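Student: using only what follows, build the 3D model:
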Amino acid sequence: METSASEKMVRYERGEVKRDQEALVAVEYPLTIYVNREELVTIVCTPEYLEDLVIGFLTSEGVIRGIQDVDQIEIVESTGHAYVTANFVNKFNAKYRAKRYITSCCGKSRENFYFQSDASLLESFNETSISLKPETIFRLMMDFEEASQTFHRTGGVHNAGLCSAEEVLLTRMDIGRHNALDKIYGYCLEAGMSVNDKIVIFSGRISSEILVKTAKIGCGIILSRSAPTELAIQMAEELGITAVGFIRDETMNIYSRPERILIEN
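Tutor: From the prediction side, this is the model:
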């Protein structure tokens, strides 16, 4: 399915009006997820890597424990439905989150809040051994941005990626920043990829929700062009995650666990 569409617009530029112009805009696609024939939720997303999104979302939200709980997934793109057959479902989480409509906005539409108890269930990353040189961070961010073609065309999506200490391994984009990370998570689960030596790279703000999703994926370092929130920094410190923001033009801010960034002086 197409992830962008052409729309007519009127452009105003330095006092000049240009009519009947065309602009590429991001596509919004509602996907309704059914688990064992019961409607769970409708997610508004970008229509690609939908199976990764479904698996990542269900696992991240605690509806299932992981890919081992999924017997089958059927995506019907023409109607916007995902049918999941699962051999295990966390009934509490499934009922608690039943029949929600999750918009693509970046506010608190996912959940009223990710409570501290959610983070307390996560693994501490104090033993993460991966480390990065500053020049590696700048190169990874440059490669990540070059791969963000849909953003450059539309300006209307968020981008997330997974890196090793040497290169960007994969990228996913979505109109919803949470969705982009769920697509990364879903891919890792399906591929059985080891992530304890991997890095999350992200285009947007590191909020507490994004920090928790990074922890759930299993990565001990997150890199971003944007800033973290106060709560995200506190949680990163508690969980042992290195959060690096404002990575631009060979500058960066290291907000937590700076020992993993190999600075000489």
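Student: okay, CA-based contacts and neighbour counts for the rest of this
Tutor: OK.
Student: centre-most residue in the chain?
Tutor: L181 (1.7 Å; C-alpha atoms, centre = their mean).
Student: confirm E74 sits in a helix?
Tutor: No - using DSSP: H, G, I helix; E, B strand; the rest coil, the assignment for E74 is strand, not a helix.
Student: contacts only, for the residue nearest to the centre of the chain.
Tutor: Applying C-alpha atoms under 8 Å, 6 or more residues apart in numbering, we find L181 in contact with G56, A160, G161, R172, K213, T214.
Student: and what of S117?
Tutor: Contacts of S117 by C-alpha under 8 Å, 6+ apart: none found.
Student: element containing it, please.
Tutor: S117 is located in helix 116-120, with elements delineated by DSSP states H and E.
Student: check which helices and strands the helix or strand just after that helix is in contact with.
Tutor: For helix 116-120, the succeeding helix or strand toward the C-terminus, using DSSP H and E, is helix 134-146. Contact partners of helix 134-146 among helices and strands, from 3 or more C-alpha pairs under 8 Å, 6 or more residues apart in numbering; DSSP states H and E: strand 168-174, strand 242-248.
Student: where do the helices of this structure begin and end?
Tutor: 50-60, 91-96, 116-120, 134-146, 149-154, 177-191, 208-217, 230-239 (DSSP state H).
Student: tabulate these (a markdown table), appending distance to L31.
Tutor: A markdown table is the format used below for the helices of the chain (distance: least, C-alpha to C-alpha, whole Å):
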| stretch | distance to L31 |
| --- | --- |
| helix 50-60 | 9 |
| helix 91-96 | 17 |
| helix 116-120 | 26 |
| helix 134-146 | 27 |
| helix 149-154 | 20 |
| helix 177-191 | 12 |
| helix 208-217 | 21 |
| helix 230-239 | 29 |
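Student: figure out which of these is closest to F246.
Tutor: Each of the helices of the chain has some distance to F246 by C-alpha to C-alpha; the shortest is helix 134-146, at 10.6 Å.
Student: another sequence for comparison is provided below:
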Amino acid sequence: MALLPADLLEPLAYDAVDLPRSAGAPRLSRAKRPLLRHIVIVDERGKRRTIDIPAERALTVFVDKRELVTLMTLGACPELLVLGYLLNQGLIARHADVDSIDVDWDVNAAAVKTRAGIEDFDAKTAHRVVTTGCGQGTVFGEAMAEVDAIELPAPTEARISHATLAVVLEQMRQRHSVHKQAGSVHGCALFKGSEMLVFVEDVGRHNAIDTIAGWMAVHDVAGGDKIFYTTGRLTSEMVMKAAKMGIPIVASRNGVTAMGHELATRLGMTLFGRASARRFLCYSGADRFEPEDGAGDVHAQAVAASASQ
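Tutor: All right, here's what the predicted structure looks like:
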């Protein structure tokens, strides 16, 4: 059978290494939806042609039959998105608090069944804060109050070299993605060294990081020796989510906000921004970064290393 050109294949908006599920992981449905939709447009020359656009859809989350929130998502892995959302919002303490998550696209709903309910549900969901979250827009509770309880590995225990970061960036550059084919989405990935463990795209960067949080929980993956990459800007909320996931090193193709920088500095987190190809800026936590001599040759080394993986 002849292979289709890469631009005619639907890209993977969710891709992960195969790991065993952790004990007590909730039962999850598998309700992936098509990622792209074909539409006819008229270009600047008046020519009609068909293009792909991301298939954004609404998913309303019910926890123990109580409506919680509506998330706008591609639907690449909605169950992990919901689980990660509950964890990152502080509504559950661990994945074992959830018995099951069932997504039904006929009614655009996710039904979460907990094992013992959510303590102080009304209090935890009463305070909503408007944020810069793409496709999300609110957070519950006083997330900043949790900062002092977060402990990340010391700089001597979690480090990143110039060469490793270059390989990470090159892998992201080469990846066949929804963004390359249709635009209008954000991508996030989790690395251990230069090995990509999981990659997620969604209509908002918050959805993508929440999905990775769900994946980490289901597979009992710790964040202390990991690197998190995102195409989106590093706001205080994105930094906070990465910190709650235990990840000390974060890189973004985009920039860093003042509150994101302040929070990362307070937490001792390493932030790289404007990270693309050969160039990046280390905004905070430079004591984790290992620059190398001959930095001009690192890009070529990264291309070769990425091609061999």
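Student: picking up where we left off before, please identify the buried residues of the helix holding S117 of structure 1?
Tutor: For helix 116-120 of structure 1, the neighbour count (16 or more other C-alpha atoms under 10 Å) marks A119 as buried.
Student: please apply the same query to stretch 155-172 of structure 2.
Tutor: Buried, per 16+ other C-alpha under 10 Å, within stretch 155-172 of structure 2: 155, 158-160, 162-172.
Student: rewinding a little: who wins on neighbours among the contacts of L181 of structure 1?
Tutor: G56 (30 neighbours; other C-alpha atoms under 10 Å).
Student: please say which position in structure 2 that residue maps to.
Tutor: Mapped onto structure 2 by TM-score structural alignment, G56 of structure 1 lines up with G84.
Student: now that match: how far from A217 of structure 2?
Tutor: 8 Å (C-alpha to C-alpha, to the nearest Å).
Student: before we move on, what about P155 of structure 2?
Tutor: 24 Å.
Student: map N196 of structure 1 across to structure 2 for me.
Tutor: Aligning on TM-score structural alignment places N196 of structure 1 opposite G224 in structure 2.
Student: try G220 of structure 1
Tutor: G220 of structure 1 maps onto P248 of structure 2 when the alignment is built from TM-score structural alignment.
Student: please apply the same query to V25 of structure 1.
Tutor: Under the alignment (TM-score structural alignment), V25 of structure 1 pairs with I53 in structure 2.
Student: next one: I233 of structure 1
Tutor: So I233 of structure 1 corresponds to H261, using TM-score structural alignment.
Student: again with M142 of structure 1
Tutor: Following TM-score structural alignment, the counterpart assigned to M142 of structure 1 within structure 2 is E170.
Student: wait, that match touches R278, no?
Tutor: No - assessed by C-alpha atoms under 8 Å, E170 of structure 2 is found out of contact with R278, at 9.1 Å.
Student: grab the nearest non-local neighbour of F113 of structure 1.
Tutor: E209 (7.9 Å; C-alpha to C-alpha, 6 or more residues apart in numbering).
Student: check contacts around that neighbour.
Tutor: By C-alpha under 8 Å, 6+ apart, the residues touching E209 of structure 1 are F113, Y114, A232.
Student: which of these tops the neighbour count?
Tutor: Ranked by neighbours (other C-alpha under 10 Å), the contacts of E209 of structure 1 are led by A232, which has 22 neighbours.
Student: and for the residue nearest to it when sequence neighbours are not counted, the neighbour number?
Tutor: Leaving aside its sequence neighbours, A232 of structure 1 sits nearest to S208 (C-alpha to C-alpha, 6+ apart; 4.3 Å). Counted with other C-alpha under 10 Å, the neighbours of S208 of structure 1 add up to 23.
Student: now which residue in structure 2 aligns to S208 of structure 1?
Tutor: Superposed on structure 2 with TM-score structural alignment, S208 of structure 1 falls opposite S236.
Student: could you measure from its match over to H261 of structure 2?
Tutor: From S236 of structure 2 to H261 of structure 2 the distance is 7 Å (C-alpha to C-alpha).
Student: could you do L28 of structure 2 as well?
Tutor: L28 of structure 2 is 36 Å from H261 of structure 2, by C-alpha to C-alpha.
Student: and these two? Which one has more around it.
Tutor: For L28 of structure 2 versus H261, neighbours defined as other C-alpha under 10 Å are more numerous around H261 (20 against 17).
Student: list of residues touching stretch 278-286 of structure 2?
Tutor: When contacts are defined by C-alpha under 8 Å, 6+ apart, stretch 278-286 of structure 2 is touched by residues 166, 256, 261, 264-265, 268-275, 296, 298-299.
Student: separate out the buried members of those residues.
Tutor: Buried among those (16+ other C-alpha under 10 Å): 166, 256, 261, 264, 268-275, 298-299.
Student: any idea which of the buried residues of stretch 155-172 of structure 2 is closest to M72 of structure 2?
Tutor: Taking C-alpha to C-alpha as the measure, M72 of structure 2 lies nearest M172 of the buried residues of stretch 155-172 of structure 2, at 23.9 Å.
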